[in-house]
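Chemist: heads up, no residue letters with this:
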């Protein structure tokens, strides 16, 4: 049975800056014994700036990006941000990475979305070279050649070592992965995995992809928690999230979240959710999300029911639950888990 840890998942901002609210939540999480706090980026705020702000006003809690998008910065730029934040926080950084999807990569970053598994492997290798600081950084990869000698090159590039000595060569690298090949590679090259959604009742979906995970490998899914005596009311926001991701976060021809739901045993339902969502029938799309699926990937219902369901998560490979909520919810979860 796993002794679960808790993380605070702050995600990415909406239309407005959250002000000091996220800092206050992180401080409360730290006092309650949470292990980590996580910030994200989409096509609004970046993930490193809020995390550094929080890090300056906390002292023990680990600081994670969930996730930093590969296309937002080169691997050496990402390594520099990681190196700096890890040093300033006294070695509390966790670098969470993800490839995002073609709509964001090609529509926002103006880059081709090709060979995401290969790009991830090259990206992680370069970051590890920077943090190890054992030799000048080089790469003969397809996507991030160092030094660059392609079209437009002046032919004057030279391999470089970071000027600043990293506090830690072994900053943990987690990867947000959904596809089978990406999850398999994550177990091989990373220190942890950030599933978007995970069911402790369907461990077989990922079992063969995690066989290469080394000792100490962390699995930290984001888990929505809604404590409410009315189970239907508690499940509604989970179903709304799933309908949005399965129905609208991706193209009609290719949606990784929809494909994952299908692999987890709900292919027909996933098709129907997407059809309804793309037709503008969002309420019907939410209603089409099976209660069973929403319930499996979340912790919902009366407090006693949540307490009972936690046993199933403790009997899974999951090491940490990343949750989002107010101080009252965090306090309840700390009492149940920690």
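Modeler: Happy to help now that I have it. Because the structure is predicted, anything quoted here is derived from the model rather than measured. Numbers count the residues shown, from 1 in each chain.
Chemist: alpha carbons only for contacts and neighbour counts from here, please
Modeler: Noted.
Chemist: So residue 63 lies in a strand, does it not?
Modeler: Yes. With DSSP: H, G, I helix; E, B strand; the rest coil as the criterion, residue 63 is assigned to a strand.
Chemist: Might you report the residue contacts of it?
Modeler: 36, 37, 38, 51, 55, 92, 93, 94 (CA atoms under 8 Å, 6 or more residues apart in numbering).
Chemist: So the fifth one versus residue 181, what's the distance?
Modeler: In this structure, residue 55 and residue 181 are separated by 34 Å, where distance is defined by CA to CA, to the nearest Å.
Chemist: Of those two, which one has the most company?
Modeler: residue 55 (25 against 12; other CA atoms under 10 Å).
Chemist: which ones are touching the more buried one?
Modeler: Here residue 55 is in contact with 63, 89 (criterion: CA under 8 Å, 6+ apart).
Chemist: Got another one to weigh against that:
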């Protein structure tokens, strides 16, 4: 099992002492450090800044949002980071949701799978550097040929030689079709709210993608990086209670009520009634009641909480379910070091 340090995205202000956590992860044997973006801090700049003080950890975006930049711009950012880090970059991509895509970026959300496929194809074309990059579209046409085009657009070949044509691309995916697409065209799956209990279902989705003609990877060389809170504690009940407001936020408040991908994940786990209640309470601004409506199982289904022995046992269970990396958060250097000693990587 590999470990990844998930730095996430920034709240109102940049978090303090993150550089110390990143350096501790580098020293302690963590495989990867990843950052995210929503509608505040971006995913690439923190990796370049904090990653410059590291020597071995891979540096990945988890995730860079498709609508935040064109595929050629994403390829430029990735190849730049790859050069600066000596070949340690991972480009993690995700479509986000309609509230962010249309509300923040002013882009259409429709046909997310088709957009993802086309986006990845353009990025790989840039990194391959076999010739000028052209794409028929319809989502990312190169050169642009819309009704307001000047007609002067020229196919271009990336000026800077990429360090690696096979720079890893991971995709954030939650639903069955998106996970299958990920297995087909990507090098890894960024899984959120992964449940080892549902591993047989995930395997069906993944196997569908691996079986498609032209699939890039097999299960043997495909990475599954699952976001997972790993908390070593003698007060398991207290930690579960502390995390319930976070689950309530993502289930009840992240996304439109009629289209919340995180809520759909928990529905697939069998929490249909609980999701409906949490959503209703959260949308009624009864956030404390929404958190109280989260059963313990909704927390422990997707997180590892307990004493050292319990944590080791659960990590083994996640590995047996197919997870190759746990993306976890940490609040101190001591916690980073402790987690590194508990997980055999």
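Modeler: Looks like it came in fine. As the structure is a prediction and not an experimental result, all values here were calculated from the model.
Chemist: Drop the TM-score for these two in here.
Modeler: For this chain pair, the superposition-based TM-score is 0.96 by TM-score structural alignment, normalised by the length of the first structure; 334 aligned residues with a CA RMSD of 1.1 Å.
Chemist: Filter the contacts of residue 63 of the first structure down to the ones in helices?
Modeler: Those of those mapping onto helices are 51, 55, per DSSP state H.
Chemist: mind putting the contacts of residue 63 of the first structure in a markdown table, distance to residue 200 of the first structure included?
Modeler: What follows is those, written out as a markdown table (distance: CA to CA, whole Å):
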| residue | distance to residue 200 of the first structure |
| --- | --- |
| 36 | 21 |
| 37 | 22 |
| 38 | 22 |
| 51 | 29 |
| 55 | 32 |
| 92 | 28 |
| 93 | 27 |
| 94 | 24 |
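Chemist: got a winner among the contacts of residue 63 of the first structure for most neighbours?
Modeler: If you rank those by neighbour count (other CA under 10 Å), residue 37 sits at the top with 30 neighbours.
Chemist: All the strands of the stretch 151-300 of the first structure, in order from the start?
Modeler: 173-175, 192-193, 218-219, 225-227, 299-301 (DSSP state E, counting those that start in this stretch).
Chemist: Which residue range of the second structure does the first one align onto?
Modeler: Counting by TM-score structural alignment, strand 173-175 of the first structure falls onto residues 169-171 of the second structure.
Chemist: Out of the strands of the stretch 151-300 of the first structure, which gets nearest to residue 138 of the first structure?
Modeler: strand 173-175 (19.5 Å; CA to CA).
Chemist: can you give me the helices for the stretch 51-200 of the first structure?
Modeler: 75-88, 102-107, 116-132, 180-189 (DSSP state H, counting those that start in this stretch).
Chemist: so who does residue 234 of the second structure touch?
Modeler: 306, 307.
Chemist: now residue 273 of the first structure
Modeler: Residue 273 of the first structure makes contact with 243, 246, 247, 285, 286, 288, 289 under the criterion CA under 8 Å, 6+ apart.
Chemist: Leaving out chain neighbours, which residue sits closest to it?
Modeler: Once flanking residues are discounted, residue 273 of the first structure sits nearest to residue 285: 4.8 Å by CA to CA, 6 or more residues apart in numbering.
Chemist: That neighbour pairs with which position in the second structure?
Modeler: Checking TM-score structural alignment: residue 285 of the first structure goes with residue 290.
Chemist: That match contacts residue 283, correct?
Modeler: No. Using CA atoms under 8 Å, residue 290 of the second structure makes no contact with residue 283, being 9.0 Å away.
Chemist: Now for those two: what residues contact both?
Modeler: With CA under 8 Å, 6+ apart as the test, residue 290 of the second structure and residue 283 both reach residue 252.
Chemist: Of the two, which one has the most company?
Modeler: residue 290 (26 against 16).
Chemist: Trace stretch 64-75 of the second structure over to the first structure and give me the residue numbers.
Modeler: Under TM-score structural alignment, the match for stretch 64-75 of the second structure is residues 68-79.
Chemist: what's the distance between residue 318 of the second structure and residue 234 of the second structure?
Modeler: 21 Å.
Chemist: So residue 146 of the first structure sits against residue 137, correct?
Modeler: Yes. Residue 146 of the first structure sits in contact with residue 137 when judged by CA under 8 Å, with a separation of 7.2 Å.
Chemist: Need the residues touching each of the two.
Modeler: residue 159.
Chemist: For these two, indicate the residue with more neighbours.
Modeler: A count of neighbours by other CA under 10 Å puts residue 137 above the other of residue 146 of the first structure and residue 137, at 21 against 18.
Chemist: Residue in the second structure paired with that one?
Modeler: By TM-score structural alignment, residue 137 of the first structure lines up with residue 133.
Chemist: Now do the same contact list for that match.
Modeler: Contacts here follow CA under 8 Å, 6+ apart; on that basis residue 133 of the second structure touches 122, 125, 126, 142, 155, 156, 157, 158.
Chemist: The same query, at a cut-off of 6 Å, please.
Modeler: If you count contacts by CA atoms under 6 Å, 6 or more residues apart in numbering, residue 133 of the second structure has them with 155, 156, 157.
Chemist: Ok, residue 144 of the first structure next?
Modeler: Neighbours of residue 144 of the first structure in contact, by CA under 6 Å, 6+ apart: none.
Chemist: ok, it to residue 100 of the first structure distance?
Modeler: Taking CA to CA, one finds residue 144 of the first structure at 18 Å from residue 100 of the first structure.
Chemist: again, but for residue 334 of the first structure
Modeler: 31 Å.
Chemist: for residue 128 of the first structure, same thing?
Modeler: 21 Å.
Chemist: now swap in residue 66 of the first structure and tell me
Modeler: 11 Å.
Chemist: And these two? Which one has more around it.
Modeler: residue 66 (27 against 21).
Chemist: does that one really touch residue 95, like I thought?
Modeler: No. Using CA atoms under 6 Å, residue 66 of the first structure is not in contact with residue 95; the gap is 7.9 Å.
Chemist: tell me the contacts of the match of residue 285 of the first structure?
Modeler: Residue 290 of the second structure neighbours (CA under 6 Å, 6+ apart): 248, 278, 281, 282.
Chemist: who touches the last one in this structure?
Modeler: Residue 282 of the second structure makes contact with 252, 290, according to CA under 6 Å, 6+ apart.
Chemist: now the third one
Modeler: If you count contacts by CA under 6 Å, 6+ apart, residue 281 of the second structure has them with residue 290.
Chemist: I'd like the distance between it and residue 127 of the second structure.
Modeler: 47 Å.
Chemist: Equivalent analysis for the last one, please.
Modeler: In this structure, residue 282 of the second structure lies at 44 Å from residue 127 of the second structure, with CA to CA as the measure.
Chemist: repeat for the second one
Modeler: Distance from residue 278 of the second structure to residue 127 of the second structure, counting by CA to CA: 44 Å.
Chemist: and what of residue 6 of the second structure?
Modeler: Applying CA to CA to residue 6 of the second structure and residue 127 of the second structure gives a distance of 26 Å.
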